[in-house]
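Undergrad: Show me how the following folds:
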Amino acid sequence: MRFYKKCLYCQEELVGRTDKKFCDPQCKSAYQYKQAKEQPERFYDRVNNQLKLNRKILKEYNKGGKTTVRSSIIINEGFNPKFFTHYWKNKKGDVYLFVFEYGFLKIQEHKVKKYVLIKWQTYMENQNLS
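TA: Take a look at the predicted model:
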């Protein structure tokens, strides 16, 4: 007795083992990709994607190691200051938030909101985080 089953992705008739679900690895991969896309985005993925975007934006605007940029510019690019990986407090008491090796500090100059952007330095590792 022969069972006729169809590929879960392309609906072609399957030949071979009785428990076979896909006609080839490409159909299996495409089916799994389609299933994953239909699932709601996981919390981990949302956070990870925002961290990646924040890092990319900070890197793009901080080519020299330290710079100041209007907050509206990077916010419009998709930067979200609520997503960061760690912080560093300098001797003056300013707390820089970091997205991996790129840090930012929110300031206000002449009634304009800005961010001071810096890059992580080795001397920062030796100071206590408090």
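Undergrad: contacts and neighbour counts: CA atoms only from here.
TA: Will do.
Undergrad: Can you show me the helices along the chain?
TA: Using DSSP state H, the helices of the chain run over residues 25-38, 43-61, 71-76.
Undergrad: Buried residues of the longest one, list them for me.
TA: Spelled out, that is helix 43-61. 50-51, 53-55, 57-59, 61 (16 or more other CA atoms under 10 Å).
Undergrad: Alongside the first, I'd like the structure of this one:
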Amino acid sequence: MKHKRCENCEKDLVGRTDKKFCDAYCKSAYHYKKSIDEAPSFYNKVDNQLKKNRRILKHYNKAGKATVRTTILLEDGFDPNFFTHYWKNAKGQVYLFVYEYGFLKTVERDNEKYVLVIWQDYMSNE
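TA: Purely as a prediction, here's the structure:
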């Protein structure tokens, strides 16, 4: 009789005939190694960038409104092409949002900057 082996550590398996791993640790380790070896999916790339953008916007906007030079955000890994939604104010300015953290690109004294805001309830009504 041929013994099946654990797909992670290759020890002989005991128990059910359809068993693939000797324990939960081996199962987890196998799938972790597999995920590292595979190229990240498009979904994962987008999701990771959204999380990074949110983390960066949150870091620089502790007071609820802030202005930060574009270069500072970009150096931290911020990518303005990844956002979840937008809001247009009465002046016609379009704020892009990453969940509850918004940003608006502006130019002040020949310096590109982002005005950072936090989503407010009144923004839902317009």
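Undergrad: and of the helices of the first structure, who's closest to residue 87 of the first structure?
TA: helix 43-61 (14.1 Å; CA to CA).
Undergrad: From what I see, residue 67 of the second structure and residue 111 are in contact.
TA: No. In terms of CA atoms under 8 Å, residue 67 of the second structure does not count as a neighbour of residue 111; the distance is 11.3 Å.
Undergrad: the more surrounded of these two?
TA: For residue 67 of the second structure against residue 111, the residue with the higher neighbour count under other CA atoms under 10 Å is residue 67, and the figures read 16 against 11.
Undergrad: Nearest residue to the more buried one in space, ignoring adjacent ones along the chain?
TA: Computed as CA to CA, 6 or more residues apart in numbering, the closest residue to residue 67 of the second structure that is not its neighbour in sequence is residue 115, at 4.5 Å.
Undergrad: The one you found: neighbour count?
TA: Each residue near residue 115 of the second structure was counted by other CA under 10 Å, and the total is 18.
Undergrad: wait, doesn't residue 13 of the second structure sit right on residue 23?
TA: No. Using CA under 8 Å, residue 13 of the second structure and residue 23 do not qualify as a contacting pair, with a distance of 9.5 Å.
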